[in-house]
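Enquirer: Next comes the sequence, and after it the predicted model I'd like to discuss.
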Amino acid sequence: MAREVLRVLVLLAPLFGVFSENKHNGFYDYNVKTFDGETVSLKKYIGKVSLVVNVASECGYTDEHYKELTALQNELVQKEQPFTVLAFPCNQFGEQEPHDNHYIQEFASSEYKASFPIFAKIDVRDRDAHPAYEFLRRSTGQEPQWNFWKYLLDGSGNVINEWGPSISVSQVKDEILKAIQKLKNTHAEL
């Protein structure tokens, strides 16, 4: 009997974070796939403020968001700011991202000159959500309700804020710049 109880506890432990070797402290603790299927760690973005966005090629928000995401990425990288956009294509909202990963990459590159990372297509909500997006949901209590949902992360991968698609990238730029400045101030104090 005691052996069976112990077995059940060991099986349930990961659900409650007990004895878990897979404890994730921030978004950057996760691995994702590139558009060509290579597994990569998000740890390489530690020390940068990131704007995580679920993107789609055939959405009413596509043109405005891709243009603004690209402009913001280019501006801040040119100014050597610790920032990046991290894009995750998703087909869960109105099936507005029906294309494969290579098409999505080519579309964003050729149509918008997107220079930020665009990862492999994933689910961002419900029970099949990628674990990194599950982390975002747990952190904010809010999972994406549509394409171009945005999460702002600090340099450790913790969520600062989140916005839906009706809030443009330009509307959140000041908050992004404040997060960058706070990160730089923290590093200057060390």
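Expert: That came in fine, so what should we check first? Residues are numbered from 1 along each chain as shown.
Enquirer: all contacts plus neighbour counts: C-alpha atoms, from now on.
Expert: Fine.
Enquirer: which residue ends up closest to the midpoint of this structure in space?
Expert: For the chain, Val52 is the residue whose C-alpha lies nearest the centre (C-alpha atoms, centre = their mean; 3.3 Å).
Enquirer: another structure for you, compare them:
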Amino acid sequence: MQFSTSLSLPSRYILEQEGASLKRIPVSVGRILKPRLWGPERGAESNAPAVQMGRLRSRARLSTARGEGGASCPAGRLEPGPPPPAPRARDPSPAFAFATPPARERVMVAGLAAAWLLLAAAACAQREQDFYDFKAVNIRGKLVSLEKYRGSVSLVVNVASECGFTDQHYRALQQLQRDLGPHHFNVLAFPCNQFGQQEPNSNKEIENFARHTYSVSFPMFSKITVTGTGAHPAFKYLIQTSGKEPTWNFWKYLVAPDGKVIGAWDPTMSVEELRPQITALVRKLILKKREDL
């Protein structure tokens, strides 16, 4: 059984280059000779090879257009489609791998808050400032850290060379230094010219006077101001913690081995009257050091 009508397949095309443009030519695969058989028309057997070749060329062009074989599509053939999108890079940090941007921000804020709390706790854990945290210039102009006297009992005195209390105090202070000095005790003398202008000399003259007249062996420091806006920081601490501010020469402040102020006395309180209290504090310190051994 043969049909005399030809059936064309308009969905098949061949792209051919004509000048600078491409031309689509529909491919006709022949006529239907039988209900289930595609083939050339009787008497047209000579066209079968050309039709078959057209099919093969169409398949080859489709394969090339799809990227088979890895070759690019030459001119005159089907152009390949756009490449697939590149995979999105993932966050390499495991802590934020599954977190959205708002979640990451919350994590960062929480971390900063925790760090601030740790710093605040560390600041609170620091010990309070004490007398031995300060520095002072000694009588010869060298900066000295009072930390070197930590662990010892100290009697801090503002001295003057031309005061009515000078002779009595210098002699008693040197005797106290001689008796208790070997047992973790020091008199710390700070010359001051604020009261009655009774310490007008230079540091060198002050040292010569004290050494030659009273043979003092306790540490002496450069002349300072002990009250007012220009007061030395160490004396500011003594005044603040004791609640007593010097009003004349030879005020005495007793400082414990840990730098805390135990008491303060004006010049009318003699060194001999303070000796029992100072001696008891030194004895307690000696016993503690023996226990630590």
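Expert: Looks like it came in fine. In this text the structure is predicted, and so the values were computed from the model without any measurement.
Enquirer: Any idea what the TM-score is?
Expert: TM-score of the superposed chains, computed with TM-score structural alignment, normalised by the length of the first structure, equals 0.84; 167 aligned residues with a C-alpha RMSD of 1.4 Å.
Enquirer: What's the residue nearest to the centre of the first structure aligned with over in the second structure?
Expert: With TM-score structural alignment as the criterion, the equivalent of Val52 of the first structure in the second structure is Val156.
Enquirer: What lies in contact with the helix or strand encompassing its match?
Expert: In this assignment (DSSP states H and E), Val156 of the second structure forms part of strand 153-159. The contact list for strand 153-159 of the second structure, computed with C-alpha atoms under 8 Å, 6 or more residues apart in numbering, reads 166, 184-192, 226, 249-257, 281-282.
Enquirer: do that again at 6 Å, thanks
Expert: Contact partners of strand 153-159 of the second structure, identified using C-alpha atoms under 6 Å, 6 or more residues apart in numbering, comprise 185-191, 249-257.
Enquirer: can you give me the helices for the first structure?
Expert: Listed in chain order, the helices of the first structure (DSSP state H) span 2-12, 62-78, 101-112, 131-140, 169-189.
Enquirer: Format those helices as JSON lines; extra columns: distance to Thr34 of the first structure.
Expert: Shown next, in JSON lines, are these (distance: least, C-alpha to C-alpha, whole Å):
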{"stretch": "helix 2-12", "distance to Thr34 of the first structure": "32"}
{"stretch": "helix 62-78", "distance to Thr34 of the first structure": "18"}
{"stretch": "helix 101-112", "distance to Thr34 of the first structure": "9"}
{"stretch": "helix 131-140", "distance to Thr34 of the first structure": "14"}
{"stretch": "helix 169-189", "distance to Thr34 of the first structure": "24"}
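Enquirer: what would those helices look like in TSV with mean neighbour count and distance to Asn161 of the first structure?
Expert: Below are the helices of the first structure laid out as TSV (neighbours: other C-alpha atoms under 10 Å; distance: least, C-alpha to C-alpha, whole Å):
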stretch	mean neighbour count	distance to Asn161 of the first structure
helix 2-12	11	31
helix 62-78	17	17
helix 101-112	16	25
helix 131-140	18	8
helix 169-189	14	9
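Enquirer: among those, which is nearest His24 of the first structure?
Expert: Taking C-alpha to C-alpha, helix 131-140 is the member of those nearest to His24 of the first structure, at 8.2 Å.
Enquirer: re the thing from before, which among the helices of the first structure is found nearest to Ile46 of the first structure?
Expert: Using C-alpha to C-alpha, the nearest of these to Ile46 of the first structure is helix 169-189, at 11.1 Å.
Enquirer: how big is the angle separating the closest one from strand 49-55?
Expert: Using axes from the mean of the first three to the mean of the last three C-alpha atoms, to 10 degrees, one finds that helix 169-189 of the first structure and strand 49-55 are set 150 degrees apart in direction.
Enquirer: Helix 169-189 of the first structure vs the second structure, mean deviation?
Expert: Here the mean offset of helix 169-189 of the first structure against the second structure after fitting is 1.5 Å, by mean C-alpha distance after the TM-score superposition for the first structure.
Enquirer: out of everything not next to it in sequence, what's closest to His169 of the second structure?
Expert: Val271 (6.9 Å; C-alpha to C-alpha, 6 or more residues apart in numbering).
Enquirer: Could you find the counterpart of that neighbour in the first structure?
Expert: Looks like Val271 of the second structure aligns to Val169 there (TM-score structural alignment).
Enquirer: what about that match, distance to Asn101 of the first structure?
Expert: 24 Å (C-alpha to C-alpha, to the nearest Å).
Enquirer: Contacts for stretch 138-151 of the first structure next, please.
Expert: With C-alpha under 6 Å, 6+ apart as the criterion, stretch 138-151 of the first structure contacts 51-55, 93, 137, 161-165.
Enquirer: For it, buried residues please.
Expert: The neighbour-count check on stretch 138-151 of the first structure (16 or more other C-alpha atoms under 10 Å) flags 139, 143-144, 146-151 as buried.
Enquirer: which residue in the first structure lines up with Pro219 of the second structure?
Expert: That one, Pro219 of the second structure, aligns with Pro117 by TM-score structural alignment.
Enquirer: Would you mind giving the contacts of stretch 138-151 of the first structure as a markdown table with distance to Ala2 of the first structure added?
Expert: Formatted as a markdown table, these follow (distance: C-alpha to C-alpha, whole Å):
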| residue | distance to Ala2 of the first structure |
| --- | --- |
| Leu51 | 48 |
| Val52 | 46 |
| Val53 | 47 |
| Asn54 | 47 |
| Val55 | 50 |
| Phe93 | 47 |
| Arg137 | 36 |
| Asn161 | 46 |
| Glu162 | 46 |
| Trp163 | 49 |
| Gly164 | 49 |
| Pro165 | 52 |
